[in-house]
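Peer 1: Just need the structure, nothing else, for what follows:
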Amino acid sequence: MEPRNQTNVSEFLLLGLTDDPEVQSLLFCLFLSVYLVTILGNMLIFLAVISDSHLHTPMYFFLSNLSFTDICLSTITIPKMLVNMKSQNQHITYTGCLLQVWFVLVFICFENCLLATMAYDRYVAICHPLMYTVIMNPRYCRLLILFSLFISIGDALLHSLMALQLSFCTDLEIPHFFCELAHVIKLACSDSFINIFVANVMASVLSGISLSGIIFSYTHIISSLLQMPRVGRKYKAFSTCGSHFSVVSLFYGTAVGVYISSAVTDSSRRTAVASVMYIVVPQMLNPFIYSLRNRDMKGALRKIFSRISFL
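Peer 2: The predicted structure follows:
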């Protein structure tokens, strides 16, 4: 089969999660509900942090950025899938597909960096409480966010520009509900070894650095917590760290699950179903994890609901 230059590729075909019309109708309702819950939950967290002066601290500043990232990540993938299901048109343009690849990479990487930054924030707060306000000053927090965003955009730009150099054949079916980099690379007729190598190396390096930072932070946090004499202070520290640790476990646990699933099965459709666990589920559950386990967040949310009830 002769390869076609990428400039002649007009669109890809997203096969989605199933071909069964009845199951598609069920999935449409399910994912619409998940998307609405995700947007509402993360928007409430975002508004609570902005509106309540008691939450204008580094921890909640990073949390509001995490909520914004979850909103963006869900909006990039789910609405397009819902439109495809409703219209029975599973096509996506070549430009739209590469843009989706770029945005997904940006926000996945940004969330990865954010989780490491939040772990560092908890480490400073618990292990160096007297220096916390000095170290985690507003300017430094903004720099951490900008640096994380810079790394995320650079990583996504690298993979997207390399994908632009690939040539594709006539078989442009992506067995997924969104344009994932690995599936796009598999469709290439030209040599894609460099793309695969760079993708694996960058994913290993970025996730490895973040995980190492998280493990380092929590090792010192646990050591400090065990030495705390006051039970009340220890409980509060465990509570704030417990929420973050739950989010970290959910994010990396689902990602590892998808990797294992893709390694042990040859079915791309099953891998796509498994991908729901890291591209959809964590973004929906994060607001519940933080709001249910955090007294300050509960109070801020009550204020928002009370204002709404008076309108």
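
Peer 1: hey, let's count contacts and neighbours off CA atoms from now on
Peer 2: Fine.

Peer 1: Who are the packing partners of the host helix or strand of Arg307?
Peer 2: Assigned by DSSP states H and E, Arg307 belongs to helix 295-310. When contacts are defined as 3 or more CA pairs under 8 Å, 6 or more residues apart in numbering; DSSP states H and E, helix 295-310 packs onto helix 21-51, helix 281-293.

Peer 1: and for comparison, fold this next one:
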Amino acid sequence: MDPRNHTDVTEFLLLGLIQDPEMQPLLFGVFLSLYLVTILGNLLIILAVISDPHLHTPMYFFLSHLSLGDICLSTTTIPKMLVNIQAQNQHISYTGCLTQICFVLVFIGFESCLLAAMAYDRYVAICHPLMYTVIMNPQLCVQLILLSLLLSIVDALLHSLMVLRLSFCTNREVPHFFCELAQVIKLACSDTLINNFVIFVMFSLFVGVFSGIIYSYAQIVSSVLQMPSAGGRYKAFSTCGSHLSVVSLFYATGVSVYINSAVAGSSRKAAAASVMYTVVPQMMNPFIFSLRNRDMKGAFRKLIRRISLL
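Peer 2: A predicted model of the protein is given here:
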């Protein structure tokens, strides 16, 4: 089969999670509900952090940006899927697919770096409490946000530009509910060695960031266990436990999807598993970070009272 140059490719087909027509309305309802809960929950966190002066601290500063990233990542993938189901049209343009790849990578990378920044914040707060306000000053917090955004944009642009050099054959079916980088690369007829090498390098950096987070929490656990007060230990574990659960869900699923896609090549399983790091954490983050946080619950109550008085 002769390869076609990518300039001839005008669109791809997103096969989605389920191809059974009878299941499409159920899938539409489930993902619409997930999306609305994600938007509402994360928007409430952002508004609560902005409106309550008690939450103007590095931890909540990072949390509000994580919520913003959650909203953006969910908006990059879910609405297009809902439109395709409603219109019974699986097509996505070549430009739209490339744009989706770029933005998904930007926000996944941004969340990954933010989780690392939040882990560092908790490490300083628990392991070096006397130096916390000096180390975690507003300038450093802003610099960490900007660095996270810069790294994620560079990573996304690198992968997107590498896709531009590929040629595609007549098979344009992406076995996914969005244009996932690895699945699009598999459709190429031209040599993808460089693309896969870049993915491997970036994946290694991804694992390196995760290792840094694990190291931070290992130090945190060691410091917490040395606390004489049982109440202090409980508060520290309660604060860090929610963050660690989000980190575990996000990273563990991302790593498993990459390994499954690279080794087993099971596209359908990878598509289903990707929901666990592109949809579920973004919906669960507001609940995980807020339900056991007294400050957040107080801020929510104040915010709801203000809204009700409008």
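
Peer 1: Give me the mean distance between the helix holding Arg307 of structure 1 and structure 2.
Peer 2: On superposition with structure 2, the mean distance recorded for helix 295-310 of structure 1 (mean CA distance after the TM-score superposition for structure 1) is 1.2 Å.

Peer 1: outside of that helix, which residues touch it?
Peer 2: Applying CA atoms under 8 Å, 6 or more residues apart in numbering, the contact partners of helix 295-310 of structure 1 are 44-45, 48-49, 52, 55, 290-292.

Peer 1: re earlier: could you single out the most deeply buried of the helices and strands packed on helix 295-310 of structure 1?
Peer 2: helix 281-293 (a mean of 20; mean count of other CA atoms under 10 Å).

Peer 1: matching residues in structure 2 for that helix?
Peer 2: Residues 280-292 of structure 2 are the counterpart of helix 281-293 of structure 1, counting by TM-score structural alignment.

Peer 1: repeat for stretch 236-250 of structure 1
Peer 2: Using TM-score structural alignment, stretch 236-250 of structure 1 pairs with 235-249 in structure 2.

Peer 1: Next, the buried residues of the matching stretch.
Peer 2: For stretch 235-249 of structure 2, the neighbour count (16 or more other CA atoms under 10 Å) marks 236-237, 240, 242-244, 246-247 as buried.

Peer 1: Tell me how far it lies from the chain's centre.
Peer 2: For stretch 235-249 of structure 2, the separation from the chain centroid amounts to 17 Å (computed by CA atoms, centre = their mean, to the nearest Å).

Peer 1: mean shift between that stretch and structure 1?
Peer 2: Stretch 235-249 of structure 2 sits 1.2 Å off on average (mean CA distance after the TM-score superposition for structure 1).

Peer 1: just checking, Pro58 of structure 2 touches Leu140?
Peer 2: No: look at Pro58 of structure 2 against Leu140 with CA atoms under 8 Å: they stay out of range, at 9.4 Å.

Peer 1: more neighbours, these two?
Peer 2: Applying other CA atoms under 10 Å to Pro58 of structure 2 and Leu140 shows that Pro58 carries more neighbours, namely 21 against 13.

Peer 1: Number of residues surrounding Pro229 of structure 1?
Peer 2: Neighbours of Pro229 of structure 1 (other CA under 10 Å): 9.

Peer 1: and the gap between it and Ile126 of structure 1?
Peer 2: Going from Pro229 of structure 1 to Ile126 of structure 1 by CA to CA, to the nearest Å gives 13 Å.

Peer 1: thinking again about what came up before, could the contacts of helix 295-310 of structure 1 go into CSV alongside distance to Thr170 of structure 1?
Peer 2: Shown next, in CSV, are the contacts of helix 295-310 of structure 1 (distance: CA to CA, whole Å):
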residue, distance to Thr170 of structure 1
Leu44, 45
Ile45, 45
Ala48, 49
Val49, 49
Asp52, 54
Leu55, 53
Tyr290, 47
Ser291, 48
Leu292, 50
